[in-house]
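sequence first, predicted model second:
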Amino acid sequence: MKWKTAALALSLFLALSAGSAEAEWTLGPGLAPPLPTNPAFSTKGWQEGTMNVNIPVSKDENLLKRARINAAVEVETDCFTRTIEKRNEIWKTSGWVTWQSAMDRKDSPVTSFLLVESSYPDRAAHPMSRAVAMNFDRLGHRVTLKDLKKTMGNLTVEEVNRQIDIQCGERNIHLFARHEVRKLPDLFYIGKDNHVYLVFEPYEIGPYASGFIAIDMGEAKL
């Protein structure tokens, strides 16, 4: 089992870091590994069956906000756990849930982080991963792209396509020949630099080897 864990870790490193010019291990710029000293979050972990989970736990002073954030994380984690359980009925599959820290300072106007869900069927060529956006306002309500578009005029399909070409060209990220998008992606986060990043998962606009591709759309305005 140790060699499988090592193989998964290596595969995740390659998949999650390929979209960065510096080969960062994180999903994209403006993100960081969770720190045990973060006053706003702790990490809760457990292992059960083929599931290995490490998820954020909000420590916000606002009890309602804290409850809303933690409930959203738990609902998503439970949903993914059930998916892995069903897959195990047919084929042995390991599952992992981890998280990436974005704008999650104690005094941040927006709380933003990503859950990363990974599955690895036994003897598969490589794991598959997806990211789940977690963006909340001061009261713990979810922040959507629709909210951001009200004050960010550059959040248009035309501008996103333009930035994809510019930023991926600068970072030497390989894209599909036909990579133009027709709608804004559902996945985004607000980085530690207060910039909005739109995220395209593997196979959306580039091959698996290009990993997750984060496109910087500028300073968040809410």
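Nice, I can see it. Numbering: from 1, shown residues only.

all contacts plus neighbour counts: C-alpha atoms, from now on.
Noted.

so the residue nearest to Met51 when sequence neighbours are not counted is in which element?
Residue nearest to Met51 in three dimensions, not counting chain neighbours: Gly95, with 4.7 Å by C-alpha to C-alpha, 6 or more residues apart in numbering. Using DSSP states H and E, Gly95 maps to strand 93-101.

and the helices in the chain?
Per DSSP state H, the chain carries helices over the ranges 2-17, 63-88, 145-149, 157-170.

helices or strands next to the longest one in the packing?
If you count contacts as 3 or more C-alpha pairs under 8 Å, 6 or more residues apart in numbering; DSSP states H and E, helix 63-88 packs onto strand 51-58, strand 93-101.

okay, now Asp165: neighbour count?
For Asp165, the tally of surrounding residues (other C-alpha atoms under 10 Å) stands at 15.

who wins for proximity to Gln100 among the helices of the chain?
In terms of C-alpha to C-alpha, the element of these nearest to Gln100 is helix 2-17, at 11.1 Å.

what is the orientation angle of that closest one with strand 93-101?
Inter-element angle recorded for helix 2-17 and strand 93-101: 40 degrees (by axes from the mean of the first three to the mean of the last three C-alpha atoms, to 10 degrees).

Ser101 contacts Val116, correct?
No. Applying C-alpha atoms under 8 Å as the test, Ser101 and Val116 come out as separate, 11.0 Å apart.

and the two? which has more neighbours close in?
The residue with more neighbours, out of Ser101 and Val116, is Ser101; 25 against 19, by other C-alpha under 10 Å.

picking up where we left off before, mean neighbour count, the helices and strands packed on helix 63-88: which tops it?
strand 93-101 (a mean of 22; mean count of other C-alpha atoms under 10 Å).

hmm, back to that, now the angle from the strand holding Gly95 to strand 51-58?
For strand 93-101 against strand 51-58, the angle by the same axes, to 10 degrees is 20 degrees.

show me what strand 93-101 is packed against.
With contacts taken as 3+ C-alpha pairs under 8 Å, 6+ apart, strand 93-101 sits against strand 51-58, helix 63-88, strand 111-121.

picking that back up, dump the helices and strands packed on helix 63-88 into JSON lines; add distance to Ile190 as well.
Listed next are the helices and strands packed on helix 63-88 as JSON lines, based on distance: least, C-alpha to C-alpha, whole Å:
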{"stretch": "strand 51-58", "distance to Ile190": "16"}
{"stretch": "strand 93-101", "distance to Ile190": "10"}
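
which among the ones you listed is found nearest to Arg68?
The closest of these to Arg68 is strand 51-58. By C-alpha to C-alpha, the value is 9.3 Å.

let's bring in a second model and compare:
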Amino acid sequence: MTRGGGDTTKRVKTARGRTASSNRWLSRQLNDPYVRQAKAEGYRSRAAYKLIELDEKFGVLKGVHRVIDLGIAPGGWSQVVRKLRPKASVVGIDLLETDPIEGVTLLQMDFMADDAPAKLAEALGGKADLVMSDMAANTVGHKQTDHLRTMGLVEAAAWFAVEHLEPGGAFVAKVFAGGTDAEILALLKKHFRTVKHAKPPASRKGSSEWYVIAQGFKAEPLT
């Protein structure tokens, strides 16, 4: 309630055929300040503010010139990179179609395909300063299965980063409650000077998502 007594919460009108979960989702969207801010500032999703907040805390976009965006759709993270680092080259990949973004090369294909890493590297034209991933596997409703599928994507993204980053580069990826699995964490700690976890304020409180931030790529020989 406001001081004047008016209720500022937008209510969702009921509609035939709409499920209760759909109503809850729509209500949450209508009353989410990050959704409103994203629309006002021209970002395609509220997820843009997660990267903005991670950059404010860790400086992940400082001095970047070449960026790989894994799971780019709908494009909010790449929009942030282009806004804050307008001279940076960005290559994004996603199974979903993504509307064009100025200065961003888009590949519509499965990142897990055998030829995806080579096509990304070719499109970027050099080693990346930052590999970022907001990927998550489609859920099947079984908590353990969903976690394993998403961590499989994180592991693939981490290996891609290790193989395609410039010395001093960074890797940022979505993980889930409990943080990064032990094997992936060991890989990151071996190849990066610092590895931290964070939950940016833009990440909904009820969400289990966290982010791993690995910085200072050491470019040691792969073993």
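Cool, got the structure. Quick caveat: nothing in here was measured; it's all calculated off a predicted structure.

now what about the TM-score between them?
The TM-score (TM-score structural alignment, normalised by the length of structure 1) is 0.29; 123 aligned residues with a C-alpha RMSD of 6.2 Å.

sorry, back to before: which of the helices and strands packed on strand 93-101 of structure 1 is buried the deepest?
Stretch with highest mean neighbour count among these: strand 111-121 (a mean of 22; mean count of other C-alpha under 10 Å).

what comes up buried for the helix or strand encompassing Pro167 of structure 2?
Per DSSP H and E: Pro167 of structure 2 is located in strand 165-176. Within strand 165-176 of structure 2, the residues scored as buried using 16 or more other C-alpha atoms under 10 Å are 165-167, 169-176.

format those residues as a markdown table; extra columns: distance to Lys119 of structure 2.
Formatted as a markdown table, the buried residues of strand 165-176 of structure 2 follow (distance: C-alpha to C-alpha, whole Å):
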| residue | distance to Lys119 of structure 2 |
| --- | --- |
| Leu165 | 15 |
| Glu166 | 17 |
| Pro167 | 21 |
| Gly169 | 20 |
| Ala170 | 20 |
| Phe171 | 19 |
| Val172 | 20 |
| Ala173 | 20 |
| Lys174 | 23 |
| Val175 | 25 |
| Phe176 | 28 |
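
just those residues now: which is nearest Pro117 of structure 2?
Of all the buried residues of strand 165-176 of structure 2, Pro117 of structure 2 sits closest to Leu165, with 12.2 Å by C-alpha to C-alpha.

my guess is that closest one contacts Asp129. True?
Yes. Leu165 of structure 2 is in contact with Asp129 according to C-alpha under 8 Å; the separation is 5.9 Å.

let me have the helices and strands packed on strand 93-101 of structure 1 in TSV, adding distance to Ala15 of structure 1 as columns.
Shown next, in TSV, are those (distance: least, C-alpha to C-alpha, whole Å):
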stretch	distance to Ala15 of structure 1
strand 51-58	19
helix 63-88	20
strand 111-121	11
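
Thr5 of structure 1: which of these is closest?
strand 111-121 (10.0 Å).

separation between the closest residue in space to Thr43 of structure 1 that isn't next to it in sequence and Ala72 of structure 1?
Leaving aside its chain neighbours, Thr43 of structure 1 sits nearest to Pro56 (4.6 Å; criterion: C-alpha to C-alpha, 6+ apart). Separation of Pro56 of structure 1 from Ala72 of structure 1 (C-alpha to C-alpha, to the nearest Å): 11 Å.

what does Asp78 of structure 1 give?
Distance of Asp78 of structure 1 to Ala72 of structure 1, computed by C-alpha to C-alpha: 10 Å.

repeat that for Thr83 of structure 1.
Going from Thr83 of structure 1 to Ala72 of structure 1 by C-alpha to C-alpha gives 17 Å.

next one: Ser11 of structure 1
For Ser11 of structure 1, the distance to Ala72 of structure 1 - C-alpha to C-alpha - is 28 Å.

ok, Val116 of structure 1 next?
As judged by C-alpha to C-alpha, Val116 of structure 1 and Ala72 of structure 1 stand 14 Å apart.

Arg66 of structure 1 too?
On the measure of C-alpha to C-alpha, Arg66 of structure 1 and Ala72 of structure 1 end up 10 Å apart.

same check, this time on Ile215 of structure 1
Ile215 of structure 1 is 25 Å from Ala72 of structure 1, by C-alpha to C-alpha.

tell me which stretches of structure 2 form strands.
In structure 2, the strands defined using DSSP state E lie at 66-70, 89-94, 104-108, 128-133, 165-176, 192-198, 209-217.

quick one: which of the ones you listed is nearest Lys57 of structure 2?
strand 192-198 (9.4 Å).

which secondary structure elements does that closest one sit against?
Judged by 3+ C-alpha pairs under 8 Å, 6+ apart, strand 192-198 of structure 2 is in contact with strand 209-217.

tilt between the strand it packs on and strand 165-176?
Here strand 209-217 of structure 2 points in a direction 170 degrees away from that of strand 165-176 (the same axes, to 10 degrees).

against which helices or strands is strand 209-217 of structure 2 packed?
For strand 209-217 of structure 2, the contact count by 3+ C-alpha pairs under 8 Å, 6+ apart identifies strand 165-176, helix 182-191, strand 192-198 as packing neighbours.

Val67 of structure 2 is nearest to which of those?
Among these, strand 165-176 sits nearest to Val67 of structure 2 (C-alpha to C-alpha), with 9.4 Å.

so that closest one versus strand 192-198, what angle?
Angle of strand 165-176 of structure 2 versus strand 192-198, following the same axes, to 10 degrees, is 20 degrees.

which elements pack onto strand 165-176 of structure 2?
Packing partners of strand 165-176 of structure 2 (3+ C-alpha pairs under 8 Å, 6+ apart): strand 128-133, helix 143-164, strand 209-217.

what angle do the last one and helix 143-164 make?
What that stands for is strand 209-217 of structure 2. Using the same axes, to 10 degrees: strand 209-217 of structure 2 against helix 143-164 is 20 degrees.
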